[in-house]
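# here's my sequence, what's the structure:
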Amino acid sequence: MPRAQDQIVVMLSELTANLVDRHDAESVLRLVTAACESLLSASATGVLLADPRGGLSVVSASDERARFLELLQSQIDEGPCVDCVRDDAMVACPDLEDGAGRWPAFTRAALDAGFRAVHAVPMRLAGDAVGGLNVFYAAVTPWEAWQERLGQVLADLAVLGLSQDDGPARTHRLAEQTLTTLNDRVMLAHAIGMVAGALDTSTDEARRLIFGYAATNRGLVRDVARKLTGGDLDAAALLQAADAS
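Next up is the predicted model:
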């Protein structure tokens, strides 16, 4: 276990260091592929991304077998990655023999290529699935819960690397985001004070109520703070939501 932990730390540190430094898409995807092979013991990997025309395009593959299978999925609109992106959910197929009825053409091609299992992980951006990370195995391979979580982390890091600006535009965006964050903090502090005063409670409790209301309603904390300070949301509603949950 210590050795596995060391591997995870090394691989993730390389990935994150690459994200904060100057990088290109190819280098990020190469690191994600290496992490899948090292940490998830993958035989091969591939990445499909949604393109503006509404289909899926192959943007990365660890070898030609994986590239062929990714291209096949994009062309026939069939396979675990297609389902993964369409349903925005992880698709696990620990034994492709069991998936023959679900994806007949893909399964036949994957087995012929020497793969027996595949796990497809959604790549999400702004709440939508924009692609899928496919992890192939030569033998029957079920994933444990920690592997599912790690697979999702790697897919998320790949999206971060592919969606970030580089150079001056990236620095400018960070400055804008910092200013927005500072403004949000001021507004949140105002909202906390208003809730604490209206409910005659502590600021810690007021903060908990605001965050809890945002989580229950699947909203953003800054939006809740804006509604409170703008008079569109009453402090009592936060208390009622907390009591109902």
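# C-alpha from now on. contacts and neighbour counts both.
Noted.
# burial of residue 2, as a residue count?
7 (other Cα atoms under 10 Å).
# this structure: helices as residue ranges?
For the chain, the helices defined by DSSP state H cover 2-20, 25-39, 64-76, 80-87, 104-112, 145-163, 167-199, 203-216, 221-230, 235-244.
# just put those in CSV and tack on distance to residue 57.
Below are those laid out as CSV (distance: least, Cα to Cα, whole Å):
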stretch, distance to residue 57
helix 2-20, 23
helix 25-39, 14
helix 64-76, 6
helix 80-87, 11
helix 104-112, 16
helix 145-163, 14
helix 167-199, 26
helix 203-216, 35
helix 221-230, 36
helix 235-244, 44
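# so which of those helices gets nearest residue 131?
The stretch from the helices of the chain with the least distance to residue 131 (Cα to Cα) is helix 80-87; that distance is 5.7 Å.
# check the offset of that closest one from the chain's centre.
With Cα atoms, centre = their mean, to the nearest Å as the basis, helix 80-87 stands 14 Å off its chain's centre.
# please generate a structure for the following sequence too, so the two can be compared:
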Amino acid sequence: MQKPIPREATEAFASLAKLVYAGGGTEEILSAICQTALEVIPGADHACISTLDDSRKLHTQGATDDVAALMDKLESEADEGPCLDSILEDSVQHDADITDGTKWPRLAELTVSRTPVRGMLGYQLLEGLGSRAAFNVFSDTPGALTQESVDIGAVLAAFTSVALAASERQATAENLRKGLESNREIGKAIGLLMAAHSVSAEEAFEILRGASSRTNTKLAALADKINESQQATLP
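Have a look, this model is predicted:
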């Protein structure tokens, strides 16, 4: 029978959910998730979230410390490891002790010589970050990443995918809102220029765009200034 998720892990996930839906930025969310991994996953000493580019190089998007970030570089150098395999094979990767036989011998050699890491976990992230991504956990103690660690890590990885997707949707909605507001200000400024200079909408837009270019001011910002000036002249 599978052991239930510990209460402290459930509480940590609830806190992360509040951060996501309060509109926390992606960087803040990634940092919080990595730190939470150390608090709730038995045996975890380092954690990172990474993306994979088309040349099979990993890029750290969030990490608890320099050791976690270095593991991305070592995996890229070795061209093997739990992060790469979790993404490419769409599977959970687990090696509790890389010093006792491992499917990643090149990575194990680099890791043992340059870091305290001895155990590894890797999970594919299904959504977010606009690229293939993984959530990775490392332990300095051989054998410390147990099946319980794997199970809790899987829940956190699933949460991470959902959180990143939610954050991405919030960012898209916010950008759309800002775009609509900018367009509305530009439209009002064009209307004022049309009335002031007796020109068409197209001509008014060219006046606005030319002024934006000459003053090195963004179009929306310039439109906002024009509208503010008009408001100031009203009785």
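# deepest-packed of the helices of the first structure, please.
Comparing these by mean neighbour count (mean count of other Cα atoms under 10 Å), helix 80-87 comes out on top with a mean of 22.
# what stretch of the second structure does that helix fall on?
Aligned using TM-score structural alignment, helix 80-87 of the first structure spans residues 82-89 in the second structure.
# so which residues make contact with the matching stretch?
With contact meaning Cα atoms under 8 Å, 6 or more residues apart in numbering, stretch 82-89 of the second structure is reached by 50, 52, 56, 58, 72, 75, 91-94, 120-125, 132-136.
# only whichever of those residues are buried, select them in PyMOL.
Buried subset of the contacts of stretch 82-89 of the second structure, written as a PyMOL selection, criterion 16 or more other Cα atoms under 10 Å:
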select buried, resi 50+52+58+72+75+92+93+94+120+121+122+123+124+125+132+133+134+135+136
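# got a list of what residue 120 of the first structure touches?
80-81, 84, 90-92, 132-135 are the contacts of residue 120 of the first structure under Cα under 8 Å, 6+ apart.
# no wait, residue 205 of the first structure
residue 196.
# try residue 90 of the second structure
Residue 90 of the second structure sits in contact with residue 124, where contact means Cα under 8 Å, 6+ apart.
# likewise residue 241 of the first structure?
With Cα under 8 Å, 6+ apart, residue 241 of the first structure has these contacts: 213, 216.
# quick one: map it onto the second structure.
Residue 241 of the first structure maps onto nothing in the second structure, by TM-score structural alignment.
# roughly how far apart are residue 241 of the first structure and residue 213 of the first structure?
6 Å (Cα to Cα, to the nearest Å).
# do you know which of the helices of the first structure lies nearest residue 139 of the first structure?
Closest to residue 139 of the first structure of those, according to Cα to Cα: helix 104-112, at 10.3 Å.
# what comes into contact with the closest one?
Contact partners of helix 104-112 of the first structure, identified using Cα under 8 Å, 6+ apart, comprise 69, 72-73, 78-79, 96-97, 99-100, 116.
# out of these, which is nearest to residue 203 of the first structure?
Closest to residue 203 of the first structure, out of all of the contacts of helix 104-112 of the first structure and judged by Cα to Cα, is residue 79, at 51.5 Å.
# how many neighbours does that closest one have?
23.
# what sits against it?
73, 103, 106-107 are the contacts of residue 79 of the first structure under Cα under 8 Å, 6+ apart.
# how does it look with 7 Å?
Residue 79 of the first structure sits next to 73, 103, 106 when contact means Cα atoms under 7 Å, 6 or more residues apart in numbering.
# name all residues that make contact with residue 49 of the second structure.
60-63, 134-136.
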